[in-house]
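# Give me coordinates for this.
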Amino acid sequence: MTPDPAMTIDEIAAEWLARMVSGNASPEDRANLAAWLEADSRHKGAYMRAMALWQMLNGAAQNPAVAPPLPRGWAHQRFTRRWMIGGGAAIAASAAAVLLLRPYVLDEPQIFQTGRGEVREFTLADGSHIVLDSQSRVDVTMRRDARNVALVEGMGWFHVAKDKTRPFTVSANGARFVAVGTAFSVSREGGTKIVVSEGIVRMTAADHDRAIDLHRNETATIDPAGGLKLARLSDDAMSRQMAWREGSVGLDGETLREAAESFNRYNRMQIVVADQALADKRVVGWFSRNDPLGFSTAAATMLDAKVERQGETIRLTKK
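This next block holds a predicted model:
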C-alpha cells in the first residue's frame, strides 16, 4: 500500500488497519506497515488509536475474540480511560478514518474469490481461515452476533476460530452448516457436499426437516434433486478429500468424467472423454492437479484407452 501524501497520519493508520483486517494483506504489506510504524513515533500512536476505534465499533469490549492483528513484535496494550479519552478525541477529528474502517466492522459483505488454477488462503478478522479452491467465491459478513459465509461458487475449507457468542454459518445451495470452532470443507460441485475434518458441524437443508450433527471424518452429500447421503470416511479417504489443499487430486473410485472435471477446474488444458461408457469407468490414484496430461496417460493405461492431444485439448477415447 502506498499512502497518499495528502492524507493525515490518522487516515493513513486507518487505511493500514483496514488492509490488515481484510484478509488480503500480503507479506510485503506487513513489512511495509512495520517500516511505516518505525519511521515516526507518531505513526505508532495513530495505529493504536485506529485499533481502539476498530475494537469499539466491532464490539471488542464485550467480545475479546474480535480484535485486529498487532504488528509483529508489538505487545498487547492496556487501553486506559485517560488514553481512550485523548486518543478518541484525535480519531473523532478524522471522519475519513471511520469511513475507511466501515466495510470491516458493519454488515457489509467482503468478497473473496480465486481464478482458474488458484488455491488461496484468507484470514478473517476473527482469526478464522478460509482456503478457496480454484474458481471459487465466498461472501463473508461479520456481525457482532454472527459470522455468515455464503459459498457462491466452487469449494472452500473453513477453519473456524472458537467464539460461542457468534456462530459461524456457511450456506450453499439452500443448505446451512453451523459451527462454533471446527474445520470442514463445503463444495457446490454437482450438488452440495460437506466433509468435516475437525469438531462438529450442524447441517440443515431446505428439503429436510431435522438438523443433522456431523462429526470428524463424516460427510454429507445433497444431490441436485435433494437426495441426502451420509457416510463416514477412513483416514485415507479423508486425506484424498483434502488433497486439493496440498496441490493434488486424490481419486478413490470417482468416474473418469468426474476426475476430468476436477482437472479441468485447475488447468487451461482441458480433458475431454469422448465415449460415454469410458466416462463412467472408475479411477483411483493420487495426481498433481497441474499435470492433466500425466493423469490422462495413467488413466488410459488403467482403462485400456487412448490419449490424443490436440492443442489445449486432451481426448480420451476407447482403443
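# contacts, neighbours, all on C-alpha from now
OK.
# As a check, name the ranges of all helices in the stretch 201-319 of the chain.
235-241, 256-266, 276-279, 292-303 (DSSP state H, counting those that start in this stretch).
# Make CSV out of these and add mean neighbour count.
CSV is the format used below for the helices of the stretch 201-319 of the chain (neighbours: other CA atoms under 10 Å):
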stretch, mean neighbour count
helix 235-241, 15
helix 256-266, 21
helix 276-279, 15
helix 292-303, 18
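# Which one, of those helices, ends up nearest to L17?
Smallest distance to L17 across these (CA to CA): 33.3 Å, for helix 256-266.
# after the helix or strand hosting N148, next one along is what?
Using DSSP states H and E, N148 sits in strand 147-153. Once the chain leaves strand 147-153, the next helix or strand it forms, by DSSP H and E, is strand 155-159.
# ok, and what's touching that next one?
If you take CA atoms under 8 Å, 6 or more residues apart in numbering as the criterion, strand 155-159 is touched by 128-134, 136-137, 181-189.
# among those, which ones are buried?
Taking 16 or more other CA atoms under 10 Å as the criterion, what is buried in the contacts of strand 155-159 is 128-134, 136-137, 181-188.
# I'd like the distance between the spatially most central residue of the chain and D304.
In the chain, the residue lying closest to the centroid (CA atoms, centre = their mean) is I130, at 2.4 Å. I130 is 40 Å from D304, where distance means CA to CA, to the nearest Å.
# List the ones among the buried ones among the contacts of strand 155-159 that fall in strands.
129-132, 137, 183-187 (DSSP state E).
# Dump the residues you listed to a markdown table, plus distance to D145.
Formatted as a markdown table, these follow (distance: CA to CA, whole Å):
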| residue | distance to D145 |
| --- | --- |
| H129 | 19 |
| I130 | 20 |
| V131 | 23 |
| L132 | 25 |
| R137 | 23 |
| A183 | 20 |
| F184 | 21 |
| S185 | 23 |
| V186 | 23 |
| S187 | 25 |
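# Following up with a second sequence; could you model it the same way so I can compare the two?
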Amino acid sequence: MPPSTDNPDSEPNQIDPDLIQEQARDWLVRITSGNMSPDEAESFKRWCAQSQLHARTFAETSRTWRLLGAAAELNSDTPVPLPARQLSRRHFLAAAAGVTGVAMVTHFGMRTGISLGTDSSIQTARGEQKRLDISSDIAITLNTLTRVELLNANTSTNEHRVRLVSGEMDVQCSSFAEGFSIFAAGGEITGSDAHINVKHINDSVQVTCLQGLAEVSYQGQRARIGSGEQIRYSPSSFAPPAPVDANHVSAWLNRVLVFDDIPLGEVIEEVNRYRSGKILLLNAQVAKRRVQARFELDRLDEVITLMTDVYGIKSLSLPGGVVVLT
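Purely as a prediction, here's the structure:
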C-alpha cells in the first residue's frame, strides 16, 4: 500500500531521498495495477506536491520501470511481466543500473521481408505493426503487442502453419495457397482464397472472415464463416457465427480504431494496447456506458478528451503517460 499523505507519521521530519524512492516505487506499483481508487489518486497527487524531489523521483522511477520492461522483452522470447510486488528496492535499483544505454525504437509503419529468429517466432511492440510475407500466396500483418510462431518455417513443404500466441493478426491467402492453418488457444482456423482477422487476448479468440470462407475448429466443434461473419471461442464457450462490420474489425490496418456500441471500459482496454503509458478509468458506472467512437492511432489521447468533455470525468495526468480518470 502506498504511503498516506494524511498520516503525519508516514513522512519523516526531514526529506529522506531513500524513503521517497521507496514510496515512489510503491505508488508506481499501485497505479499500474489498475485498482487505484479515487481517494488514492488524490492522496498520490498530494504526495507528489510535497516537494520537487517527490515529483522528480516518481518521474525517474516511472521512466526506469518502462526501460526495465523493454529490456525484459528484448532478452526473452516471451514478454515477461515485471514482478512488481516481489521486486525489492535493492534489486530494482540494481536492475535499473543495468539498462543504461538500452535503445528502443517504435515502428508505427509496416515492414516486409522480416527476418525470423532461429525459433521461427516474431513479435511486435506496443503500437508497432509488421507485415510477414510467408510465401508468394500468403501475407500476414501483425498488430500491436502480437507474437506468432511459424511452426514449419524451416521445411520445404507447401504447408504453412502459424500459431498466434497472443495479440492480433490479419491474414490474406490466395486460392493458390495450400494447406494453410492458424492455431490459437487450442483452436484451428483454415482458409483458402480468404482474408481473415484473428484476435487472441487472454483466453478468448475472435475470428472474423473479411472475405472468402474460413473454417474454425475448437474442442470438437466446427463452424464455417463467410465474409462479414465472426466466431468467438474460449475455454467456456464456442459462440455461433454472428454478423459484424468487417470494416470496423480491420480498421487498425489503416491506423484507426472504430468502436460501435461498445462499453467504454472495453474501449479503454483496447486503447491501452496501443498507447504508451496507461489510462485508468476508476468510475465503474461510466465504464459500462456504451459508446460509438473512432480514434486515429496517432491521436489516442482523444479518448481522454471524449471522457472529460462528453462525460465530465475528472482526469489526472501522471508521469510515464499514466492518466487516472475518476
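# Any idea what the TM-score comes out to?
Scored against TM-score structural alignment, normalised by the length of structure 1, the superposed chains reach a TM-score of 0.61; 210 aligned residues with a CA RMSD of 2.3 Å.
# just to revisit the earlier point, post-alignment, the strand holding N148 of structure 1 versus structure 2, mean distance?
Here strand 147-153 of structure 1, set against structure 2 after superposition, deviates by a mean of 0.6 Å using mean CA distance after the TM-score superposition for structure 1.
# now that strand: which residue numbers in structure 2?
Alignment of strand 147-153 of structure 1 against structure 2: residues 160-166, by TM-score structural alignment.
# Which positions within that stretch qualify as buried?
Here stretch 160-166 of structure 2 shows 160-166 as buried, counting by 16+ other CA under 10 Å.
# Quick check: closest non-adjacent residue to V286 of structure 2.
Spatial nearest neighbour of V286 of structure 2, chain neighbours left out: L264 (7.1 Å); criterion: CA to CA, 6 or more residues apart in numbering.
# How about K193 of structure 1?
Nearest one to K193 of structure 1, counting by CA to CA, 6+ apart, is T221 at 4.4 Å.
# Which stretches in the stretch 201-319 of structure 1 count as strands?
Here the stretch 201-319 of structure 1 has its strands, by DSSP state E, counting those that start in this stretch, at 201-205, 208-214, 218-222, 228-232, 248-255, 270-273, 282-288, 305-310, 313-318.
# would TSV of the ones you listed with mean neighbour count and distance to R82 of structure 1 be doable?
TSV is the format used below for these (neighbours: other CA atoms under 10 Å; distance: least, CA to CA, whole Å):
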stretch	mean neighbour count	distance to R82 of structure 1
strand 201-205	20	44
strand 208-214	14	48
strand 218-222	20	52
strand 228-232	13	56
strand 248-255	18	55
strand 270-273	21	64
strand 282-288	16	58
strand 305-310	15	72
strand 313-318	18	68
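# about what we covered before: list the residues that contact the residue nearest to V286 of structure 2.
Neighbours of L264 of structure 2 in contact, by CA under 8 Å, 6+ apart: 286-291.
# Which residue in structure 1 aligns with it?
Looks like L264 of structure 2 aligns to L256 there (TM-score structural alignment).
# Which residue in structure 2 aligns with A34 of structure 1?
The alignment leaves A34 of structure 1 without a partner in structure 2, by TM-score structural alignment.
# typed the wrong thing, it's A172 of structure 1
Match for A172 of structure 1 (TM-score structural alignment): A184.
# State the distance from that match to K199 of structure 2.
Distance from A184 of structure 2 to K199 of structure 2, by CA to CA: 9 Å.
# list residues touching both of those two?
166, 205.
# related to what we said a few turns ago, so which of the helices of the stretch 201-319 of structure 1 gets nearest I91 of structure 1?
Nearest of the helices of the stretch 201-319 of structure 1 (CA to CA): helix 256-266, 46.0 Å.
# what's the angle from that closest one to strand 313-318?
170 degrees (axes from the mean of the first three to the mean of the last three CA atoms, to 10 degrees).
# on that earlier part again, and which of the ones in strands among the buried ones among the contacts of strand 155-159 of structure 1 is nearest P292 of structure 1?
L132 (20.5 Å).
# contacting residues around the residue mapped onto that closest one from structure 2?
Aligning on TM-score structural alignment places L132 of structure 1 opposite L142 in structure 2. Counting by CA under 8 Å, 6+ apart, L142 of structure 2 touches 123-124, 129-132, 168-170.
# what do you get for I225 of structure 2?
208-209, 213-216, 231, 241.
# at 6 Å what do you get?
The contact partners of I225 of structure 2, by CA atoms under 6 Å, 6 or more residues apart in numbering, come to 213-214.
# quick check: longest helix of structure 1.
In terms of residue count, the longest helix belonging to structure 1 (DSSP state H) is helix 41-57.
# for structure 2, that is, sorry about that
helix 52-74.
# Just the closest of the contacts of L264 of structure 2 to F176 of structure 2, please.
V291 (41.4 Å).
# now that we're looking at that closest one, how far away is G187 of structure 2 from it?
For V291 of structure 2 relative to G187 of structure 2 (CA to CA), the value is 31 Å.
# same deal with S227 of structure 2?
20 Å.
# what residue of structure 2 matches up with R116 of structure 1?
R116 of structure 1 maps onto R126 in structure 2, by TM-score structural alignment.
# looking at it, its match is touching R147, isn't it?
No - using CA atoms under 6 Å, R126 of structure 2 makes no contact with R147, being 11.5 Å away.
# In structure 1, which residue range corresponds to the helix or strand harbouring D18 of structure 2?
Using DSSP H and E, D18 of structure 2 sits within helix 17-32. Under TM-score structural alignment, helix 17-32 of structure 2 corresponds to no residues of structure 1.
# On the C-terminal side of that helix, identify the next helix or strand.
Next element after helix 17-32 of structure 2 (DSSP H and E): helix 38-48.
# Return the distance of stretch 305-316 of structure 1 from the chain's centre.
Relative to its chain's centre, stretch 305-316 of structure 1 lies at 34 Å (CA atoms, centre = their mean, to the nearest Å).
# Please pull up the equivalent of N267 of structure 1 in structure 2.
So, by TM-score structural alignment, N267 of structure 1 is matched to R275.
# Next, work out how far apart its match and I138 of structure 2 are.
R275 of structure 2 is 29 Å from I138 of structure 2, by CA to CA.
# One more: N197 of structure 2?
Counting by CA to CA, the gap from N197 of structure 2 to I138 of structure 2 is 13 Å.
# if I pick the match of A172 of structure 1, what's in contact with it?
163-164.
# ok, now with 7 Å
Each residue near A184 of structure 2 by CA atoms under 7 Å, 6 or more residues apart in numbering is listed here: 163-165, 200.
# what does N197 of structure 2 give?
Contacts of N197 of structure 2 by CA under 7 Å, 6+ apart are 169-171, 207-209.
# Looking at neighbours, which among those residues is most surrounded?
Among the contacts of N197 of structure 2, the one with the most neighbours (other CA atoms under 10 Å) is T208, at 29 neighbours.
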